[in-house]
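K.L.:
fold the following.
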Amino acid sequence: MEEHIRPHERVDGSGFDGNRVPLTGIFDKDPLLLTQKDPALDSVNLLIHFHGSENVVAHALAENEGWAAVAVNLGNGSSAYGTPLIEAGRFDSLLQAVRQHLSPGIRKLYLSGFSAGYGAIRAILKTSNYDIIDGVLLLDGLHAGYIPARTPLSMGGRIQEEDLAAFEKLATDAVSGKKAFVFTHSSIFPGTFVSTTESADYLLAASGISRKPVLKEGPLGMQQVSESAEGKLKILAFAGNTAPDHIDHLHGLYHFIRLLQ
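P.N.:
Okay, here's the model as predicted:
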């Protein structure tokens, strides 16, 4: 399907004039550390982003002071991101490599994931590293399986709750203010596995929070249709069920990371 209602504006990172440093020897594909040129900073927020163009991450830094970021791209599908991070040691190695190349200290540690990138975040949250994560941003990426497999809720299926358990725990901690959790989603319905809308509904129901309908413009011409927030938990719904609507969430990274603070 195509639609031409929303503008689907894109960013290219051309305004970023900082440093780009490959972090070698951790994954099959080297992550890229991006840092701003500001020697006066004694500490920065560190964003580790999974799945998506490094130029989009660079744009987010250009638009927000006091951040450094790592862009991690490991392939397609949530398992490509989740499997390498099942053991806590791989994430520990990534942080160690960052600290070797990052002169300011790390003020707060955030994870973000677009689309399949949530697989890495889920794996990390299941390890002891959960305690050191200050917040998580999911950009139209949080899925689960149906039980029976490939059987939508409307046909009698139910959600495989274990797939969302780590994020349910995170949502609970966000409501109480212990962590920050921001989740944006489109209206795309895959059909054979749980949509981001259904995942959001599940987390809201588990947290006892209702949907609040809104109608307002989001970043880059996105159309926001719902906003639910309590404590440091924010779930934002946007119109659109096409591929460009999905990509909009990634390019809005520069805007959405501000909600983590």
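
K.L.:
could you use CA atoms for every contact and neighbour count after this?
P.N.:
OK.

K.L.:
right, and residue 50 touches residue 113 too?
P.N.:
Yes: counting by Cα atoms under 8 Å, a contact exists between residue 50 and residue 113, whose distance comes to 4.7 Å.

K.L.:
which residues do the two both contact?
P.N.:
With contacts defined as Cα atoms under 8 Å, 6 or more residues apart in numbering, the residues shared by residue 50 and residue 113 are residue 120.

K.L.:
the more surrounded of these two?
P.N.:
residue 113 (29 against 26; other Cα atoms under 10 Å).

K.L.:
is it true that that one touches residue 139?
P.N.:
Yes: contact between residue 113 and residue 139 holds when scored by Cα under 8 Å: they sit 6.0 Å apart.

K.L.:
got the contact list for residue 25?
P.N.:
Applying Cα under 8 Å, 6+ apart, no residues contact residue 25.

K.L.:
just the element for it, please.
P.N.:
Using DSSP states H and E, residue 25 sits within no helix or strand.

K.L.:
what about it, distance to residue 96?
P.N.:
12 Å (Cα to Cα, to the nearest Å).

K.L.:
what helices and strands are in contact with the longest strand belonging to the chain?
P.N.:
As assigned by DSSP state E, the longest strand anywhere in the chain is strand 105-114. Helices and strands touching strand 105-114, by 3 or more Cα pairs under 8 Å, 6 or more residues apart in numbering; DSSP states H and E, are strand 43-50, helix 118-125, strand 135-139.

K.L.:
could you dump these into CSV with distance to residue 243 added?
P.N.:
Output for those, formatted as CSV (distance: least, Cα to Cα, whole Å):
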stretch, distance to residue 243
strand 43-50, 19
helix 118-125, 18
strand 135-139, 14
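
K.L.:
how close does the nearest residue to residue 235 once chain neighbours are set aside get to residue 256?
P.N.:
Leaving aside its chain neighbours, residue 235 sits nearest to residue 183 (4.8 Å; criterion: Cα to Cα, 6 or more residues apart in numbering). Between residue 183 and residue 256 the computed distance is 9 Å (Cα to Cα).

K.L.:
now the common contact residues for these two.
P.N.:
residue 137.

K.L.:
neighbours of residue 28, just the number please.
P.N.:
11.

K.L.:
actually residue 131, not the one I wrote
P.N.:
Residue 131 is flanked by 9 other residues according to other Cα under 10 Å.

K.L.:
how about residue 118?
P.N.:
Neighbour tally, residue 118, other Cα under 10 Å: 30.

K.L.:
my read: it touches residue 137, true?
P.N.:
No: between residue 118 and residue 137 there is no contact under Cα under 8 Å: 9.2 Å.

K.L.:
another for comparison:
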Amino acid sequence: MNWFEKTASIVGIVAHLWPLLPASAQGVLAVPPPTPSSQQASQQASPMVESTRVHERLTPRALGGTTRSFNGPAGKPVELWVPDRVRSGDAFDVVVHFHGAAWLPEQAVAALGSRTVAVVLNLGAGSGIYDRSFADPAAFDSLLVTVTREVAVVTGRPSRMDRVALVGFSAGHGAVRAILREPRHLARVDAVLLLDGMHTSYVPEGQVLAAGGMIDSMNLVSLTTFARAAARGEKRMLIAHSEIFPGTYASTTETADWTITALGLRRTPVLRWGPRGMQQLSEVHARHFRVLGFAGTTAPDHIDQLHAMPELLKRLLSR
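P.N.:
Predicted structure coming up:
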């Protein structure tokens, strides 16, 4: 395991557990005491105490519909939520969310008010496990086939899957980039939402840009290819990121900048409120491609991105 996966796994663990904790516990865990090892390898969100923004949090609530579960990649459970309105039609859309407690993306899908089902996978810590789990294109094929079958069980009749959207929070982006490497999956997926989750290594490993390092673009190629299609109006893509600087691997700001430059675009400075008390600082907009840059270098700022999913998903998919 290289530095990128080792360090990403720590942030991934925090990101996976955070939404499940009460606010009081989040306040404590957001400020871990520094240790010699953590000071040498700056690999997390800043431990600074931050009270500038509200950091509003959603809470679980009853949504109705039907929940099912089945085994997916690596034998991990896939959680499926089918809203009641799916029963009224022969076709449905699907949002596949990688990394994070299922209730939150289910709320985001429910807020769409459409015949869209939510599929949630949690495969472990670090983007590497997500990437490896979908390195074989058959894994995504199997997932879609099984979702279609399970929805048919719920509705009591054959159902056809229409539009497919992928959402990657934090480490979950590893699955998205792996899926999009396969040309027929790139063609099949209609929309992508990345929530503070587009990372890669430095070259040489661990050497930041300011010290002469470069971005390892290997993990960004498939995502940038999709971004280019969105900028042409053929797909839909929204990248939201914080200002967190991991130190040992490329930040979401740096990877977004790489993609923006590759598309020949530039950021526009803005200053406006976003969801959950977030503060937006920059924006890129080209047809159906958007990048939203938000303030914040702390762990709560990272989790803000996940709790902003209802608003950001609706913005991504609105026609």
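
K.L.:
got any residues that touch both of residue 118 and residue 137 of structure 1?
P.N.:
Contact with both residue 118 of structure 1 and residue 137 is made by residues residue 112, according to Cα under 8 Å, 6+ apart.

K.L.:
how about the longest helix along structure 2: buried residues?
P.N.:
In structure 2, taking DSSP state H as the definition, the longest helix is helix 137-155. For helix 137-155 of structure 2, a neighbour-count test (16 or more other Cα atoms under 10 Å) marks 137, 140, 143, 144, 147, 148, 149, 150, 151, 152, 154, 155 as buried.

K.L.:
structure 1: which residue goes with the fourth one?
P.N.:
It refers to residue 144 of structure 2. Superposed on structure 1 with TM-score structural alignment, residue 144 of structure 2 falls opposite residue 95.

K.L.:
circling back to that earlier point, what span of structure 2 is the longest strand of structure 1 aligned with?
P.N.:
Going by TM-score structural alignment: strand 105-114 of structure 1 matches residues 160-169.

K.L.:
average distance between that stretch and structure 1?
P.N.:
Following superposition, stretch 160-169 of structure 2 is found to deviate from structure 1 by 1.1 Å on average (mean Cα distance after the TM-score superposition for structure 1).

K.L.:
buried deepest among the helices and strands packed on strand 105-114 of structure 1, which one?
P.N.:
strand 135-139 (a mean of 28; mean count of other Cα atoms under 10 Å).

K.L.:
so it corresponds to what in structure 2?
P.N.:
Taking TM-score structural alignment, strand 135-139 of structure 1 hits residues 191-195 over in structure 2.

K.L.:
mind checking how far that stretch is from the chain centre?
P.N.:
6 Å (Cα atoms, centre = their mean, to the nearest Å).

K.L.:
next: stretch 103-114 of structure 1.
P.N.:
Distance, stretch centre to chain centre, for stretch 103-114 of structure 1: 13 Å (Cα atoms, centre = their mean).

K.L.:
and for stretch 190-208 of structure 1?
P.N.:
16 Å.

K.L.:
how about it: buried residues?
P.N.:
Neighbour-count burial for stretch 190-208 of structure 1 flags 193-204, 207 (criterion: 16+ other Cα under 10 Å).

K.L.:
quick one: what's aligned to residue 214 of structure 1 in structure 2?
P.N.:
Under the alignment (TM-score structural alignment), residue 214 of structure 1 pairs with residue 270 of structure 2.

K.L.:
does that match touch residue 283 like I think?
P.N.:
Yes: here residue 270 of structure 2 lies in contact with residue 283, judged by Cα under 8 Å, at a distance of 6.9 Å.

K.L.:
who has more neighbours out of those two?
P.N.:
Between residue 270 of structure 2 and residue 283, counted using other Cα under 10 Å, the more crowded position is residue 283 (18 against 14).

K.L.:
pick out the most distant pair among the buried residues of helix 137-155 of structure 2.
P.N.:
Using Cα to Cα, these span at most 27.8 Å, a distance reached by 137 and 155.

K.L.:
so what's residue 269 of structure 2 up against?
P.N.:
281, 282, 283.

K.L.:
apply 6 Å and report the result again.
P.N.:
281, 282 (Cα atoms under 6 Å, 6 or more residues apart in numbering).

K.L.:
can you tell me the element it falls in?
P.N.:
In this structure, residue 269 of structure 2 sits in strand 268-273 according to DSSP H and E.

K.L.:
now swap in residue 264 of structure 2 and tell me
P.N.:
Applying DSSP H and E as the criterion places residue 264 of structure 2 outside every helix and strand.

K.L.:
measure residue 73 of structure 1 to residue 88 of structure 1 for me?
P.N.:
Taken as Cα to Cα, the span from residue 73 of structure 1 to residue 88 of structure 1 is 18 Å.

K.L.:
for residue 30 of structure 1, that is, sorry about that
P.N.:
18 Å.

K.L.:
what's residue 78 of structure 2 aligned with over in structure 1?
P.N.:
Per TM-score structural alignment, residue 78 of structure 2 is aligned with residue 31.

K.L.:
that match contacts residue 23, doesn't it?
P.N.:
Yes: under the criterion of Cα atoms under 6 Å, residue 31 of structure 1 makes contact with residue 23 at 5.4 Å.

K.L.:
quick one, which of those two is more surrounded?
P.N.:
Neighbour totals were compared for residue 31 of structure 1 and residue 23, and residue 31 leads with 24 against 20 (other Cα under 10 Å).

K.L.:
how about that one, what does it touch?
P.N.:
Here residue 31 of structure 1 is in contact with 22, 23, 71, 72 (criterion: Cα under 6 Å, 6+ apart).

K.L.:
once you drop chain neighbours, what's closest to it?
P.N.:
Nearest non-adjacent residue to residue 31 of structure 1 (Cα to Cα, 6+ apart): residue 72, at 4.7 Å.

K.L.:
what's that neighbour aligned with over in structure 2?
P.N.:
By TM-score structural alignment, residue 72 of structure 1 lines up with residue 121.

K.L.:
so how far is residue 176 of structure 2 from that match?
P.N.:
12 Å.

K.L.:
check residue 57 of structure 2 too.
P.N.:
Residue 57 of structure 2 is 25 Å from residue 176 of structure 2, by Cα to Cα.

K.L.:
which residues in structure 2 form helices?
P.N.:
Using DSSP H, helices in structure 2 cover 3-17, 23-29, 36-40, 103-110, 127-133, 137-155, 173-181, 183-188, 221-231, 252-262, 299-307, 309-317.
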